[in-house]
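Undergrad: kindly generate the corresponding structure for this input.
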Amino acid sequence: MRAARAAAPPAARRAAAIAEGPRMRLAPPPPDIVIAPRHEHEPLLRALALSLSALERQSALVIALSADPLEGAIDLPPGAPNAMDRAQLQAAAPLYFAAELEAAGLLPTAEQIAGLFASGAIVQPLGPGAQLINTFWRARRERLDASERQAIFARVIETPYFERLMAGLCEAIVAQADGGDLRERVALETACGALGEFLALRMDPMATLAARDIVANINLALGFLRDRMLQAAFAVNSLWQLVAVAGTQQGLSASGVQRRVDQGRAGQTVLLWLAEHYADAAPRIAADDYELIGAAQRWLSGRDAAPAPAAAPALSAAA
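TA: So this is what the prediction gives:
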């Protein structure tokens, strides 16, 4: 047998060796890569979670400062930023976010829907969302009403002064995208000081309590406004469409509503950065801080592209 193999041509010997040797086995395929689907309202919910977290930090910081016997013991020049200013500014960012959601009509929509539900005007089945609406309706006398919310927003985020100062800060932040020279760093410091002082003078304890109340109620309202069964009851298929048809006062399309929300998200990011760096003598921004620089640019773009209001139909349940 061996002699026969030796006498065989080389090609035949190789074929015989392959046939007699162990068979080749393919390696098992790599495990599947599972990419979690992105939630439809992920940016909105993330911004809301950021608001709630900022208000919790603000509350903890105020308690810590109140218990510090040295806080306020040193006389600072008038207008000089202090730790309490930073604490107050922590609440200014969520309040601005809430103001933009109010302008978009989110809480007014929730209140109108809750009223329709309580009156029996909504006859379609709503599933678990019905309990959330009922809870929201029963707590109506415990929260700030629309006129009270507007009064707080108008006092703290006073237009056109806030808009002008906010635009100056956002422009100074965007200018840091290329590193920034001395002149641009001075402009950033000046813009931080101007807007920080403006808000610190207006964020009194009442405004802080209002921010907590409004953001908490936004959280409750989103619990049922995002429900598909509720949206179907009003013949719409998205949260923004539901808010857009809430009444003639807002007069925004679904895309216009979402632009106001995006404006609030971007502004909140900028204002939270301001709260952290308001007291810095020479605040700096890394050129690769894309989140902050992008938020500042989006705020400026949203301000320039704000659409003119258009009439919208009153909210009514589908037949």
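Undergrad: use CA for all of it now, contacts and neighbours both
TA: Fine.
Undergrad: and Ile33, helix, strand or coil?
TA: When classified by DSSP: H, G, I helix; E, B strand; the rest coil, Ile33 comes out as coil.
Undergrad: how about Ala211, what does it touch?
TA: The contact partners of Ala211, taken as Cα atoms under 8 Å, 6 or more residues apart in numbering, are 91-92, 94-95, 98.
Undergrad: tabulate those residues (CSV), appending distance to Arg212.
TA: Shown next, in CSV, are those (distance: Cα to Cα, whole Å):
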residue, distance to Arg212
Ala91, 8
Ala92, 11
Pro94, 8
Leu95, 8
Ala98, 10
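Undergrad: ok, which stretches of the stretch 1-150 of the chain are helices?
TA: 2-7, 10-20, 42-67, 83-104, 106-119, 129-138, 146-156 (DSSP state H, counting those that start in this stretch).
Undergrad: again, but for the stretch 151-300 of the chain
TA: Under DSSP H, counting those that start in this stretch, the stretch 151-300 of the chain gives helices at 161-174, 182-200, 205-225, 228-233, 239-244, 254-277, 290-304.
Undergrad: show me what the fifth one is packed up against.
TA: In this structure, helix 239-244 makes packing contacts with helix 106-119, helix 254-277, judged by 3 or more Cα pairs under 8 Å, 6 or more residues apart in numbering; DSSP states H and E.
Undergrad: please point out which parts of the last one sit buried.
TA: Spelled out, that is helix 254-277. By neighbour count on 16 or more other Cα atoms under 10 Å, the buried set for helix 254-277 is 254, 256-275, 277.
Undergrad: here is the second sequence; please produce its structure so I can put it next to the first one:
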Amino acid sequence: MRLAAPPLPIRVPPARRDAALLLALELALATVQAPAYARAVAGIDFDLPDAAPAPEDRTRLEAAAPLYFASALERAGLLPTAELVAGLFASGTITQPLGPAERLLHDFWRRRRERLSAGEREAVYARVVCDPQFEPMMRALCEAIGAQAGPLPPGASGLREQVALATHAQAMAAFLAQRVDPMAVMAAREIVGDINAALAFMRDRRLQAAFAVNDLWRLVELAGSKAGIPTGSALQHVERGRSGQGVLLWLAAHPGGAALALDPAAPQDVEVMVAAQRWLASVPAGAPRAPLYPQPALPLVA
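TA: The predicted structure follows:
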């Protein structure tokens, strides 16, 4: 009896390094590089809205999403560490050959005076997504999204949950529309581009080997610690930024109404439900909550 040949070995392709981070960056780039975004930046009104956002304010809301993602990467220490590494390369401290990464490092260092400084980036974040009111409102919005994830009890219409979601979505949209000024819209595009440029060399294996590490975030932690850059919980910041960006992009498309319904069977709705739940999982214990009936983000003058 002749035995059959053994089956070919199954080769499982390795997971793409930093895949989740790169997908989130791709989404941020797609947002700030969209033709509609560019047209809106060119013709945006420099007068801030004083009421609930109108349809033309969608660009402001869309800009808040990559800004939130960028602020999370800032907390993780990505751009400050990239600037430090580029400076070390320019000064000749890094002597190992780095191949194509050398040109990327050179270009990043050469453009250092054209980029927003760390202080300027922080000022943008502070106005838009690091305001004390933002976190409680974001938590309330994510909880309202998550409330529609489960099946309804028999006989329930879900109207209460839909109205609650619409209320919190409208409050957050009004809050962001009042704070995302034209400079923030333009800054979002610039900062996301800088993050993309930084990751192009920070993920390079030869550069990581020059610091005796084999991981992007280990490089951030090592290089940042030597310069006093706080980089703790980098991956937690990244996950929080990814999830928050997803929720805020959904908000830009659904800024509010009489009621908002999510369908747990619809893939696009499941995506925002998962993002909201992941964001909530990253909230520190004891974080403040938004009021049940949110007030206008800024007092309106008659």
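Undergrad: circling back to that earlier point, tabulate the contacts of Ala211 of structure 1 (TSV), appending neighbour count.
TA: Shown next, in TSV, are the contacts of Ala211 of structure 1 (neighbours: other Cα atoms under 10 Å):
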residue	neighbour count
Ala91	32
Ala92	32
Pro94	31
Leu95	30
Ala98	29
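Undergrad: centroid residue for structure 2?
TA: Phe69 (1.7 Å; Cα atoms, centre = their mean).
Undergrad: so what's the one in structure 1 that sits across from that residue in the alignment up against?
TA: Superposed on structure 1 with TM-score structural alignment, Phe69 of structure 2 falls opposite Phe97. Listed by Cα under 8 Å, 6+ apart, the contact set of Phe97 of structure 1 reads 51, 261, 264-265, 267-268.
Undergrad: most packed of the helices of the stretch 1-150 of structure 1?
TA: helix 83-104 (a mean of 25; mean count of other Cα atoms under 10 Å).
Undergrad: how much does it stray from structure 2?
TA: Superposed on structure 2, helix 83-104 of structure 1 shows a mean distance to its aligned partners of 0.8 Å (mean Cα distance after the TM-score superposition for structure 1).
Undergrad: with adjacent residues omitted, what lies nearest to Asp204 of structure 2?
TA: Ala101 (6.9 Å; Cα to Cα, 6 or more residues apart in numbering).
Undergrad: show me what the one you found aligns to in structure 1.
TA: By TM-score structural alignment, Ala101 of structure 2 lines up with Gly129.
Undergrad: what of Asp194 of structure 2?
TA: By TM-score structural alignment, Asp194 of structure 2 lines up with Asn217.
Undergrad: the match of Ala101 of structure 2 and Asp178 of structure 1, how far apart?
TA: For Gly129 of structure 1, the distance to Asp178 of structure 1 (Cα to Cα, to the nearest Å) stands at 49 Å.
Undergrad: Met172 of structure 2 pairs with which position in structure 1?
TA: In structure 1, the residue paired with Met172 of structure 2 according to TM-score structural alignment is Leu195.
Undergrad: what about its match, neighbour count?
TA: Neighbours of Leu195 of structure 1 under the rule other Cα atoms under 10 Å: 22.
Undergrad: wait, it sits on Met166?
TA: Yes - Leu195 of structure 1 is in contact with Met166 according to Cα atoms under 8 Å; the separation is 6.7 Å.
Undergrad: next up, the contacts around the counterpart of Glu148 of structure 1 in structure 2.
TA: Glu148 of structure 1 maps onto Glu120 of structure 2 when the alignment is built from TM-score structural alignment. Contacts for Glu120 of structure 2 (Cα under 8 Å, 6+ apart) come out as none.
Undergrad: distance of Glu120 of structure 2 relative to Ala187 of structure 2?
TA: 9 Å.
Undergrad: next: Glu62 of structure 2.
TA: 13 Å.
Undergrad: how about Trp279 of structure 2?
TA: 24 Å.
Undergrad: and Ser282 of structure 2, by the same measure?
TA: Computed as Cα to Cα, the Ser282 of structure 2 to Ala187 of structure 2 distance reads 26 Å.
Undergrad: go on, Pro7 of structure 2?
TA: Following Cα to Cα, the distance that separates Pro7 of structure 2 from Ala187 of structure 2 is 55 Å.
Undergrad: neighbour count winner among these two?
TA: The neighbour comparison of Pro7 of structure 2 against Ala187 (other Cα under 10 Å) goes to Ala187, with 21 against 6.
Undergrad: contacting residues around that one?
TA: Val124.
Undergrad: mind checking how far it is from Val124 of structure 2?
TA: From Ala187 of structure 2 to Val124 of structure 2 the distance is 8 Å (Cα to Cα).
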